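Trainee: All I have is the shape, not the residue letters:
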């Protein structure tokens, strides 16, 4: 069976489960491959494994809920339980802080180091504004 037929069968299964709301963007490869999907009801693109999209109820797509990342790991709810484990940044990057540093004649290297953002990104901003 070729990939086109497999994709058609997978899309029919999605139509059955989701009443035609979810569309698989790229071609279906296998049940474990992470592929991009689009939901017409919540107008969201998300990644998911076909085996989970058609699997158990708690693994399926829920509209207006964060679903997953490019590796196929699912986010069924927004949780703050793990926030305490994450390393807190000293100085959160804000546009006000960035513009303040630009106005006060900081170099791109100083801004990049202080705000912990990529140097090419800062240099690109300086070039577009004609500061370099």
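Mentor: Structure received. None of these values were measured; they are calculated from a predicted model.

Trainee: From now on I want contacts and neighbour counts done on CA atoms only, so please keep to that.
Mentor: Fine.

Trainee: which residues touch whatever helix or strand residue 96 lives in?
Mentor: Assignment of secondary structure by DSSP states H and E places residue 96 within helix 95-103. If you take CA atoms under 8 Å, 6 or more residues apart in numbering as the criterion, helix 95-103 is touched by 111, 115.

Trainee: ok now do the nearest residue to residue 39 once chain neighbours are set aside, which residues does it touch?
Mentor: Of all residues not flanking residue 39 in the chain, residue 22 sits nearest, at 4.4 Å (CA to CA, 6 or more residues apart in numbering). With contacts defined as CA under 8 Å, 6+ apart, residue 22 is in contact with 14-15, 37-40.

Trainee: one more structure, for comparison:
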């Protein structure tokens, strides 16, 4: 998990300027360092209907009787009714401890204290590929 913690009063400005190239620059400048992390527990769920988006991207036939999924069941009377994406993220003591246990690399200096007590952006990347799996923001970490 990567946490981007902008200066207290500059979150909106930071978020507006955070495009794909800038995020790539930030991620390219990261290094491993042991920290003493203090952050609130949080969880959130997000979901949205993909049917409209997929139709606009050129897949409308998949959602109608014109669909041809005969390779799946041998008939032509099969089509997609809806596609829904749902994501859930939970960060608590166990999650933080696991990240700290696997994220420690030989570091001679004392841990830096990091207090996450104002709005931040978080992302979760695949360790091998670097692909961003989740990207979100926490606007009120006190709640």
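Mentor: Yep, that arrived. Here the structure is a predicted model, which is why all the values come from computation and not from measurement.

Trainee: For the two chains, what TM-score is obtained?
Mentor: TM-score of the superposed chains, computed with TM-score structural alignment, normalised by the length of structure 1, equals 0.18; 39 aligned residues with a CA RMSD of 4.5 Å.

Trainee: How many neighbouring residues does residue 114 of structure 1 have?
Mentor: By other CA atoms under 10 Å, the residues close to residue 114 of structure 1 number 15.

Trainee: Compute the inter-axis angle for the helix or strand where it lies and helix 95-103.
Mentor: If you go by DSSP H and E, residue 114 of structure 1 is part of helix 108-115. Here helix 108-115 of structure 1 runs at an angle of 150 degrees relative to helix 95-103 (axes from the mean of the first three to the mean of the last three CA atoms, to 10 degrees).

Trainee: wait, isn't residue 120 of structure 2 in contact with residue 4?
Mentor: Yes: contact criterion CA atoms under 8 Å: residue 120 of structure 2 and residue 4 qualify, at 5.8 Å.

Trainee: longest helix in structure 2, by residue count?
Mentor: helix 93-103 (DSSP state H).

Trainee: Could you pull out the strands in structure 2 for me?
Mentor: 2-4, 35-38, 42-49, 84-91, 112-115, 120-125, 132-138 (DSSP state E).

Trainee: Format the ones you listed as TSV; extra columns: mean neighbour count.
Mentor: Output for those, formatted as TSV (neighbours: other CA atoms under 10 Å):
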stretch	mean neighbour count
strand 2-4	15
strand 35-38	14
strand 42-49	11
strand 84-91	10
strand 112-115	12
strand 120-125	16
strand 132-138	13
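
Trainee: Looking at those strands, which is nearest to residue 12 of structure 2?
Mentor: strand 120-125 (10.1 Å; CA to CA).

Trainee: so what does that closest one touch, helix or strand wise?
Mentor: strand 2-4, strand 132-138 (3 or more CA pairs under 8 Å, 6 or more residues apart in numbering; DSSP states H and E).

Trainee: Of all the ones you listed, which one is nearest residue 97 of structure 2?
Mentor: Going by CA to CA, the one of those nearest residue 97 of structure 2 is strand 2-4, 14.6 Å.

Trainee: contacting residues around the closest one?
Mentor: Counting by CA under 8 Å, 6+ apart, 120-125 sit against strand 2-4 of structure 2.
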